[in-house]
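In: Here's a sequence, model it:
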Amino acid sequence: MNIILLGLPGAGKGTQAKIIVEHLHIPHISTGDLFRKAAQERTALGLKAKAYMDTGELVPDEITIGIAEDRLAQSDCKEGFLLDGFPRNLNQAHALKSYLAASGKAIDHVIYVKVDERLLFERLTGRRVCSGCGATYHIAYQPQAVEGRCNSCGGVVIQRDDDQADTVAERLNINKALTDQLADHYKTEGSLRVIDGSKEIGDVTEQLLKIFAAP
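Out: Prediction:
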């Protein structure tokens, strides 16, 4: 089964991706992991991607597409895959469709884990991280026993720059525009499946598994 997973930052895509790949026995292909692996292996495209990442720039579509296609050509993707973070825009979506069509394949499901932006803003700005061991907390959902201190190592718990209100708002706005375009595109193609990501993790998983169980 060939799947694309869509969702804004904080929607819980990573948690559900792990469950999907274990359930369907397919590889989880994350764009970030692809870039890092290609850079570590010093492939031509990987080195080009690294040059952009090192300066904080977005990796151009042609490089992203090339790296993704190289990964999809590997043998473990023969029976299916879960794409997370690719395609990011319509240009990449069209390239993916053409690549798959060349071998008689297509995307079976595009799953959009949808969560209201106000809830996402609360989830992201409330995150806290231990500067010592990296343990994660949330001021509302998973607070520390002693405020400002890690339960595990006693280290100082901080709010990362990425979780500051202004940064979160900008990330959500940019990602929403891109995700909405992709969702509209795949809705037109008939492959979009929208699930409510605001529910408890188990409830979200139940919605996902119903999609895969459907005839």
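In: use CA for all of it now, contacts and neighbours both
Out: OK.
In: looking at it, Ala49 is touching Gln40, isn't it?
Out: No: using Cα atoms under 8 Å, Ala49 is not in contact with Gln40; the gap is 11.0 Å.
In: Let's see this one next, to set against the first:
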Amino acid sequence: MRLLIMGPQGVGKGTQAALLSEHYEIPAISTGDIFRYNIKNQTELGKEALSYTDKGELVPDELTNKIVKDRLAMDDAQNGWILDGYPRNAAQVAALDEMLKQLGVKLDAVVALEADRDVLMKRMAKRAEEQGRSDDTPEAIAKRLETYEKETAPLLDIYRERGLLRSFNGVGEIDEISKTIISKLDEQ
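Out: Next up is the predicted model:
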């Protein structure tokens, strides 16, 4: 099973990706985790990524694409994976399409989690409080949600047109949401 999990910050992507990963016995791959792994292990890709993050800049698409391609080629991803946090824009969709073509595999589905903006704001404020995250200020949260709406949400239409999009309510009991997602994925 090869899946994308998409949705705005705070909707529960990481939580659901972990549960789906366990159920399907495939790795949940977060682009943030990929960057941290490469930086920690001082790979060439990690060193290059660090040159941007150290300056507070976003890692360019070209480098992000290289890192994702490298990760998808690893042994534990041969039978499938769940990508969380990628693609984030149309250029990355095209890059992922090319990667899949080169690997000789197809995307099975795109899981989109949805929730109202006020719910997301409350969730992230609570997360900031519990985890002491300095990047979860109301202003930063609002900016990230705006960036998602502007750059990433339009990608859902691409996957809808391809017949791959499966949308789910991201509000409710975690286990119930997971059961609903798995039930729909298993139907296909």
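In: related to what we said a few turns ago, okay, Ala49 and Gln40 of the first structure: which has more neighbours?
Out: Counted by other Cα atoms under 10 Å, Ala49 of the first structure and Gln40 do not tie: Ala49 has more neighbours, with 23 against 12.
In: show me what contacts the more buried one?
Out: With contact set as Cα atoms under 8 Å, 6 or more residues apart in numbering, Ala49 of the first structure has these partners: 35, 39, 59, 63-64.
In: Now name the helix or strand holding it.
Out: If you go by DSSP states H and E, Ala49 of the first structure is part of helix 44-54.
In: Return the mean post-superposition distance for that helix against the second structure.
Out: For helix 44-54 of the first structure, the mean deviation from the second structure after alignment is 1.1 Å (mean Cα distance after the TM-score superposition for the first structure).
In: Show only the entries of the contacts of Ala49 of the first structure found in helices.
Out: 35, 39, 63-64 (DSSP state H).
In: Can you tell me which of those are buried?
Out: With burial judged by 16 or more other Cα atoms under 10 Å, the buried subset of those is 35, 39, 63-64.
In: Rebuild those residues as a markdown table, extending it with distance to Ala183 of the first structure.
Out: Listed next are those as a markdown table, based on distance: Cα to Cα, whole Å:
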| residue | distance to Ala183 of the first structure |
| --- | --- |
| Phe35 | 24 |
| Ala39 | 30 |
| Ile63 | 23 |
| Thr64 | 20 |
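In: Closest to Arg160 of the first structure out of these?
Out: Phe35 (23.0 Å; Cα to Cα).
In: What residues does the closest one make contact with?
Out: By Cα under 8 Å, 6+ apart, the contact set of Phe35 of the first structure is 46, 49-50, 67.
In: Look at the residue lying closest to Asp84 of the first structure once chain neighbours are set aside and say how many residues are nearby.
Out: Excluding the flanking residues, the one nearest Asp84 of the first structure by Cα to Cα, 6 or more residues apart in numbering is Ser30, at 4.7 Å. By other Cα under 10 Å, 17 other residues sit near Ser30 of the first structure.
In: Equivalent analysis for Thr188 of the first structure, please.
Out: Using other Cα under 10 Å, Thr188 of the first structure has 10 neighbouring residues.
In: Checking my notes, it in a helix, right?
Out: Yes: looking at Thr188 of the first structure with DSSP: H, G, I helix; E, B strand; the rest coil, it is inside a helix.
In: which stretches of the first structure form strands?
Out: Assigned by DSSP state E, the first structure shows strands spanning 2-6, 28-30, 81-84, 109-114, 127-130, 136-138, 157-158, 192-196.
In: Out of those, which gets nearest to Asn175 of the first structure?
Out: It is, among the strands of the first structure and with distance given as Cα to Cα, strand 2-6, at 10.3 Å.
In: by contact count, what packs against the closest one?
Out: Contacts defined by 3 or more Cα pairs under 8 Å, 6 or more residues apart in numbering; DSSP states H and E place strand 2-6 of the first structure against helix 13-24, strand 81-84, strand 109-114.
In: That strand corresponds to what range in the second structure?
Out: Alignment of strand 2-6 of the first structure against the second structure: residues 2-6, by TM-score structural alignment.
In: Mean distance of the matching stretch to its aligned residues in the first structure, please.
Out: Superposing on the first structure places stretch 2-6 of the second structure at an average distance of 0.4 Å from its equivalents, by mean Cα distance after the TM-score superposition for the first structure.
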